[in-house]
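K.L.:
Quick one, fold the following:
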Amino acid sequence: MGGDRGRGAPGGRESAGQANFLELFFDLVLVFALNGVVSRIVPSLSSDDVTVRWASLSDTVVLALPLLWLWTTTGHITSRFDPRQRLIQLMVLASALGILIMSTSLPYAFYGRGLAFAVPYVLLQVGRPLLLIRTLPVGDTVRLLYTRTAIWSAGSAILWIGGGLTKEQWRATLWGLAIVVDLVAARLGWPVPGMPNRFASAWAVERSRHLPERYQQLLLIALGESVLALGIGYTNAPVTVATTIGLMTAFVTTVLVWRVYFHRSGEMLGEALDAVTDRIVLGRVAGAAHIVMVFGILATAIGYEIVQHHALGRPYLAWVVVILGGPALFLFGRIRLEWVVFNRVSRRRIVGILVLVALIVPLAFTGALIASLAAAAVLLGVAVADARHSVAHPPETPTPHA
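P.N.:
Sure, this is the predicted structure:
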């Protein structure tokens, strides 16, 4: 290992500013994993047992959030270190393999193959920082950062492995607590008593456009997964007028989500990075905003499959919450992104969220297809309002809060 020491050290990022092909391969594995989450949740959400239906919503978070957190931590590694170096490439490949193994366990994650989900996550979250520590000099702030990360990840590993070994009814609880520990520790900077307070921030974004572009690609990954879920759902369902309308509505909804995201704020995230003074705040808020938006898109994709299988039947309330709540969650994350880029709160998106929430109860007495049409109509209203705003105002330059 001595000959490779320093090969993955920070530096050279500007000359490798764009995502490389290995990172795009990693993204393809994530598409498969997110589709596995959708396929795992839809049957539970269709259960006649009301407890199972509502529990499936929390199960979505417990299963998807570790996958997205692995993507996020991998993105920060390839942004901080030169992804052309051998060690970093091996880490990306190992991360892809880990997510692949986790995704194959998703249908049985709560009923048998818990360790197949937990062990790859733990090995990556503990192993990668330990390997990076060896490439950095003693006393380096980044080395301190990854030392803290490894310590906290080793602690949460007890919950992850314990969940994989315990009875199924406790597994979701332990894993939910474990991912909360991971995220809270990251938010606090992985504090460790007795260690120096001087350390690099995990959220600091380099001046290159790499990480903002990776966030944009994460949204495209989620949209690609929603199209995949839509196509599979339509292929496997009987072809009727209702399911065909559902297909067209879902496609339009996906296009509208893309349009609403990239309208100014989404496409100017990289320019906001150039203008910002506090890159830590930008990195933290932008990252969280994208995770929220991805969850919204994931819920929307689950709604697509529900419509394909139960287009005209009387929907369960949980279905309507997913069909309307997915776009609402996406709009909430998009509001946070606009605050990062332009230091303002989008009233158009707030109105869209309020309308979606207000429609949940009345549409619970109609049908899943009607709820899907309503969600598309609200997103169309937001997109039209964005277009009218663009016509009335000249092109803007980013004015980030920090």
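K.L.:
Could you use CA atoms for every contact and neighbour count after this?
P.N.:
Will do.
K.L.:
Give me the most central residue, this structure.
P.N.:
Closest residue to the average C-alpha location of the chain: residue 291 at 3.6 Å, with Cα atoms, centre = their mean.
K.L.:
Tell me the spatial nearest neighbour of that residue, not counting adjacent residues.
P.N.:
residue 68 (7.2 Å; Cα to Cα, 6 or more residues apart in numbering).
K.L.:
re the thing from before, distance check, the residue nearest to the centre of the chain against residue 248.
P.N.:
Using Cα to Cα, to the nearest Å, residue 291 is found at 26 Å from residue 248.
K.L.:
do residue 145 as well
P.N.:
Note on residue 145: its distance to residue 248, by Cα to Cα, is 48 Å.
K.L.:
Compare the two and say which is more crowded by neighbours.
P.N.:
Shown here are residue 145 and residue 248; by other Cα atoms under 10 Å, residue 145 has more neighbours (21 against 14).
K.L.:
secondary structure class for the more buried one?
P.N.:
Secondary structure for residue 145, judged by DSSP: H, G, I helix; E, B strand; the rest coil, is helix.
K.L.:
picking up where we left off before, surely the residue nearest to residue 291 touches residue 293?
P.N.:
No: in this structure residue 68 lies outside contact range of residue 293 using Cα atoms under 8 Å: 11.6 Å.
K.L.:
and this one, so I can compare the two:
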Amino acid sequence: MKTLRNLTICLVVILFGYVTPSLCRELHFDSTDRYNIRWGNQEGDDDLVKCRHGLTIGYSFGPACFKKHSYITVSLVLDDTPEDKVVVDWHHVENGLYRAIGVDENGNPVTEETAFMSLPVQEQGQGVGKVFIMGPLPDWIEWCVLKVRVIFVHQGKQGRVGVSALHWCEIFTVLDEPKAPMSPAWVSVLRISCQWARGESTWKAAADKLRDEVFNNCQYDGSKIFHHFEGWQDTEIGWESTEETFHLKSFLSQPEPLRGNCNALTNFLCCLMNSVGINAVVQRTNRIVLENGNKVGCWTFRTKKIQPARWPAGEYFGQWGYHQIVLIETEGNRVWDGNLIFIDPLAIPSDMVRENLPPAGIEFGSREHWEAEGCETYFCKLVDFNSPFTDPNYRWETNHPNTKLSPPKLKVTTLPWENDGCF
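P.N.:
Model prediction:
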């Protein structure tokens, strides 16, 4: 390992901070556990995060996504310019990881003043072709900025001169490769998910944290104005969908608090989970089934006592034609719901069994199935079959293929959303 004390050069200090240096040189941040990401601004390949050389790679003053506890390789990229041709060597001086706490008016991350850790460094190679292996990165979900101070060695007529510069890269560490529809994950989503689930190292803890943050920071609104999705199809039974398109950019463009019906908040929660590597899907309780083909009436059910997200404290009932939730199938059919909590008895819908199989001879999703649940499952806690406002013909249809939006059935888009009059 070389040390700066062995360098016989003149040192010129230039502090760049968050300003891109005028020199063309760029650092690249890569890993075998790096995942491609996109900005979430437009459709197509131009939305992918790329360096100015056209590579989908982490780069100076840009974002990058890595698996937690991975190692990154930092390399120097020079252009065929007079300014870069004089560079003959470069050296690592110091580095630090700084937690990100927001974004400034230019779209750059704002960080805490003090680094929470620095990365061990190993030097490999010589001259401008050397690389620095840094790591491991945090072993948990994190949104941070890696600041790296380096010295570029210039060969001049009077000898070698060292120029100090501070480069940085916005870093997201996730549990695993992001899952569709967040594959590639959006930077605008990662900045939320990796902040809300910061510090979590297991998928269950991260899922619980993200559910809680959606409930605490987003507002349930069942009106036509905020559902931000499309995909219902008029069929013989009523309305159902084989896929759903979530206008995610429009949803995120709202003033705080983010508002939406169960489709919007559930799709958002699913995207947050997918972005950090959790294999979650969207589940609908049932199709919208019409009564005897009547285009006016349809199945509806009365909920038990609930507290909707960001509503004034109280006891509420919903009269719904359906509801939408997040399903994680890693260990059975488990529900996470950021739209509400149950009041009587108090229960947070995280890691909750969706439903049990009905006893022999009992129709799936019927009142008899509901009665056999024993009020321990999500199905039993949500639906109130004892209410006169629940349609006696209502059926819980989570066993129907058109109620589960597994990839690629749930899609996300940056295109503007316009209220289509649905509902």
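K.L.:
What TM-score do the two superposed chains give?
P.N.:
TM-score of the superposed chains, computed with TM-score structural alignment, normalised by the length of structure 1, equals 0.25; 174 aligned residues with a Cα RMSD of 7.4 Å.
K.L.:
elements contacting the helix or strand hosting the residue nearest to the centre of structure 1?
P.N.:
Assessed by DSSP states H and E, residue 291 of structure 1 sits inside helix 279-309. Helix 279-309 of structure 1 is packed against helix 21-45, helix 210-236, helix 241-261, helix 317-342, helix 368-392, with contacts defined by 3 or more Cα pairs under 8 Å, 6 or more residues apart in numbering; DSSP states H and E.
K.L.:
I'd like the distance between residue 99 of structure 2 and residue 37 of structure 2.
P.N.:
Distance, residue 99 of structure 2 to residue 37 of structure 2, using Cα to Cα: 20 Å.
K.L.:
correction: residue 153 of structure 2
P.N.:
33 Å.
K.L.:
Also residue 306 of structure 2?
P.N.:
37 Å.
K.L.:
Now name the helix or strand holding residue 75 of structure 1.
P.N.:
helix 50-80.
K.L.:
angle of the next helix or strand after that helix against helix 50-80?
P.N.:
As assigned by DSSP H and E, the chain's next helix or strand after helix 50-80 of structure 1 is helix 86-104. Angle between the axes of helix 86-104 of structure 1 and helix 50-80 is 170 degrees (criterion: axes from the mean of the first three to the mean of the last three Cα atoms, to 10 degrees).
K.L.:
List the buried residues in helix 86-104 of structure 1.
P.N.:
For helix 86-104 of structure 1, a neighbour-count test (16 or more other Cα atoms under 10 Å) marks 87-89, 91-96, 98-104 as buried.
K.L.:
now do stretch 213-222 of structure 1
P.N.:
Neighbour-count burial for stretch 213-222 of structure 1 [16+ other Cα under 10 Å]: 213-216, 218-222.
K.L.:
same question, stretch 153-164 of structure 2
P.N.:
For stretch 153-164 of structure 2, burial by neighbour count (16+ other Cα under 10 Å) applies to 153-155, 160-164.
K.L.:
How about the secondary structure of the nearest residue to residue 189 of structure 2 once chain neighbours are set aside?
P.N.:
Of all residues not flanking residue 189 of structure 2 in the chain, residue 272 sits nearest, at 6.5 Å (Cα to Cα, 6+ apart). Put simply, residue 272 of structure 2 is helix when judged by three-state DSSP.
K.L.:
Quick check: residue 272 of structure 2 vs residue 280 of structure 2, distance?
P.N.:
10 Å.
K.L.:
Would you mind listing the residues in contact with residue 378 of structure 1?
P.N.:
Residue 378 of structure 1 makes contacts with 352, 355-356, as judged by Cα atoms under 8 Å, 6 or more residues apart in numbering.
K.L.:
So how do I select the buried members of the residues you listed in ChimeraX?
P.N.:
Applying 16+ other Cα under 10 Å to those, the buried members can be selected in ChimeraX as follows:
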select :352,355,356
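K.L.:
can you put the contacts of residue 378 of structure 1 in TSV and add secondary structure?
P.N.:
Converted to TSV, those look like this (three-state DSSP):
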residue	secondary structure
352	helix
355	helix
356	helix
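K.L.:
which of the contacts of residue 378 of structure 1 lies closest to residue 37 of structure 1?
P.N.:
Using Cα to Cα, residue 356 is the member of the contacts of residue 378 of structure 1 that lies nearest residue 37 of structure 1, at 24.0 Å.
K.L.:
Quick check: chain neighbours aside, which residue is closest to the closest one?
P.N.:
Counting by Cα to Cα, 6+ apart, residue 324 is the residue found nearest to residue 356 of structure 1 once chain neighbours are left out, at 5.8 Å.
K.L.:
Ok, residue 191 of structure 2 next?
P.N.:
Closest residue to residue 191 of structure 2 apart from its sequence neighbours, by Cα to Cα, 6+ apart: residue 143 at 6.7 Å.
K.L.:
do the same with residue 54 of structure 1
P.N.:
Nearest residue to residue 54 of structure 1, sequence neighbours excluded (Cα to Cα, 6+ apart): residue 318, at 6.5 Å.
K.L.:
What residues does the one you found make contact with?
P.N.:
45, 53-54.
K.L.:
Residue 173 of structure 1: neighbour count?
P.N.:
Around residue 173 of structure 1 there are 15 residues (other Cα under 10 Å).
K.L.:
re the thing from before, what's the most distant pair in the buried residues of stretch 153-164 of structure 2?
P.N.:
155 and 164 (14.4 Å).
K.L.:
Tell me the spacing between residue 218 of structure 2 and residue 269 of structure 2.
P.N.:
Note on residue 218 of structure 2: its distance to residue 269 of structure 2, by Cα to Cα, is 10 Å.
K.L.:
Neighbour count for the two, which is higher?
P.N.:
Neighbours per residue, other Cα under 10 Å: of residue 218 of structure 2 and residue 269, the larger number sits with residue 269, 29 against 21.
K.L.:
Enumerate every residue touching that one.
P.N.:
210-211, 214, 326, 338.
K.L.:
wait, isn't the residue nearest to residue 191 of structure 2 in contact with residue 169?
P.N.:
No: counting by Cα under 8 Å, residue 143 of structure 2 stays clear of residue 169, with 11.0 Å between them.
K.L.:
Looking at those two, which has the bigger crowd around it?
P.N.:
residue 143 (30 against 22).
K.L.:
helix/strand/coil for that one?
P.N.:
At residue 143 of structure 2 the chain is in strand, as set by three-state DSSP.
K.L.:
Now do the contacts for it.
P.N.:
Neighbouring residues of residue 143 of structure 2 by Cα under 8 Å, 6+ apart: 99-100, 170-173, 190-191, 194-195, 198.
K.L.:
one more time with 10 Å
P.N.:
Shown in contact with residue 143 of structure 2 (Cα atoms under 10 Å, 6 or more residues apart in numbering): 65, 97-102, 109, 111, 170-174, 190-199.
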